[in-house]
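>>> Provided below for reference: sequence and predicted model.
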Amino acid sequence: MRRYHMACIYPSDSQEPELLYPYILDNIKSFLEGETDWIANAANAAATIGFLLHDLNWVGFYLKRDNVLKLGPFWGKPAVTTIQIGNGVCGTSAETGKTINVKDVHQFPGHIACDLFSNSELVIPLFKGGQLLGVLDIDSPEIGRFNEVDQKYLEEIALYLAETIQWPQ
């Protein structure tokens, strides 16, 4: 039996990463349990992160298709549908295969602005079996929103999603 327990409250009154991030991952795991549809799983993962983390305005996936990144499931406002590999924060992360934590997107050369209220961005590449699947993109209206602790935990969540979701080939 699938268990649903996403709550409208945080696991504590504080935003302590040691409590919050495991709670987010547990919620994601409960949504993925027994579900094989990649769109449903990616959509619930984006919504869970967006809903439970503070000061975010966009969370979503850009997936590698025909050597470009195509918009996948997301939480937030409408977004750019195609990003060239190597362009913007997402394309650069895909090209380098490395997480990019941008404190102020207005200082990032070639930043692609989807939402004028976004000021910082964390992009994590997704790999499965050594192949680039795409990226997990997380935006915030707060400059410097993502620190090393956020990056560490969100990379763990991204790794879980990359390995667990049955992405299309």
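That came through fine. Here the structure is a predicted model, which means the values were calculated and not measured.
>>> please count neighbours and contacts with C-alpha atoms only from this point.
OK.
>>> confirm Leu19 sits in a strand?
No. Applying DSSP: H, G, I helix; E, B strand; the rest coil, one finds Leu19 to be helix, outside a strand.
>>> which SSE is the residue most central in space within the chain in?
For the chain, the residue nearest the mean C-alpha position is Leu136 (3.4 Å; C-alpha atoms, centre = their mean). Assigned by DSSP states H and E, Leu136 belongs to strand 131-140.
>>> give me the contacts around that strand.
Residues outside strand 131-140 that contact it (C-alpha atoms under 8 Å, 6 or more residues apart in numbering): 55-64, 69, 90, 93-94, 97, 117-127, 158, 162, 167.
>>> take this one as well and set it beside the first:
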Amino acid sequence: MTDYALLARQLEALLDTRDWLTNAAQTCAFLMQEIDEINWAGFYLHVRPEMLTLGPFQGKPACNPIPFSKGVCGAAARTRQTQRVEDVHAVADHIACDAASRSELVVPIVIDDKVWGVLDLDSPRQARFSEQDRQGIERLVEIFITASDLSHPA
């Protein structure tokens, strides 16, 4: 079981700048190092209308861009709700960047009532992400938001 309270303290200490790009890169590297059984961790940024653009990430090359109307990341941006998907192959409009990915957790980042982007985590294990993982990753996203100047994504 992942100790999200410990990870929160570690991420707070790691993010020692207000620069969102540095913090996003550090957050991705930290998540890949500390969270078991994930094969991709990254940010997609909302820099064009109704579209997510690839940002800092760790893992295999990724799909870009992703419209708000498609996939799990698009659903998180469109609904502004965290998406926890046990089997991505059961999602009709899933965008398969890495065929090894089986489950996904996507947390929207909303600043001043606008979607700034999303944090996307993929796992090669079906049903990898629990409710505890959702709450823990949402807390880590809050730490990223608090530490970073997100007045503009790019």
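In hand now; what should we look at? None of the values given here were measured: they were computed from a predicted structure.
>>> just to revisit the earlier point, what subset of the contacts of strand 131-140 of the first structure is buried?
Neighbour-count burial (16 or more other C-alpha atoms under 10 Å) applied to the contacts of strand 131-140 of the first structure gives 56-64, 69, 90, 93-94, 97, 118-127, 158, 162, 167.
>>> and the helices in the first structure?
Along the first structure, counting by DSSP state H, helices occupy 17-32, 38-52, 88-96, 148-164.
>>> aligned to Pro78 of the first structure, what sits in the second structure?
Matched to the second structure by TM-score structural alignment, Pro78 of the first structure sits across from Pro61.
>>> what's the nearest residue to its match if we skip its chain neighbours?
With sequence-adjacent residues excluded and distances taken as C-alpha to C-alpha, 6 or more residues apart in numbering, Pro61 of the second structure is closest to Cys97, at 7.6 Å.
>>> deepest in the core, which of the helices of the first structure is it.
Stretch with highest mean neighbour count among the helices of the first structure: helix 88-96 (a mean of 23; mean count of other C-alpha atoms under 10 Å).
>>> what's that one packed up against?
In this structure, helix 88-96 of the first structure packs against strand 82-84, strand 120-128, strand 131-140, with contacts taken as 3 or more C-alpha pairs under 8 Å, 6 or more residues apart in numbering; DSSP states H and E.
>>> which one of those strands lies nearest to Ala40 of the first structure?
With respect to Ala40 of the first structure, and counting by C-alpha to C-alpha, the nearest of these is strand 131-140 at 15.4 Å.
>>> starting at the chain centroid, how far to that closest one?
Strand 131-140 of the first structure sits 6 Å away from the centroid of its parent chain (C-alpha atoms, centre = their mean, to the nearest Å).
>>> and if you look at stretch 87-100 of the second structure?
16 Å.
>>> give me the stretch of the first structure that it matches.
Residues 104-117 of the first structure are matched to stretch 87-100 of the second structure when aligned by TM-score structural alignment.
>>> repeat that for stretch 36-48 of the second structure.
With TM-score structural alignment applied, stretch 36-48 of the second structure matches the range 54-66 in the first structure.
>>> before we move on, what about stretch 119-128 of the second structure?
Using TM-score structural alignment, stretch 119-128 of the second structure corresponds to residues 136-145 of the first structure.
>>> and stretch 142-149 of the second structure, by the same measure?
Residues 159-166 of the first structure are where stretch 142-149 of the second structure aligns, with TM-score structural alignment as the criterion.
>>> now the helices and strands packed on helix 88-96 of the first structure as TSV including distance to Asp150 of the first structure?
TSV is the format used below for these (distance: least, C-alpha to C-alpha, whole Å):
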stretch	distance to Asp150 of the first structure
strand 82-84	25
strand 120-128	9
strand 131-140	11
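>>> of those strands, which is nearest Trp38 of the first structure?
With respect to Trp38 of the first structure, and counting by C-alpha to C-alpha, the nearest of those is strand 131-140 at 12.3 Å.
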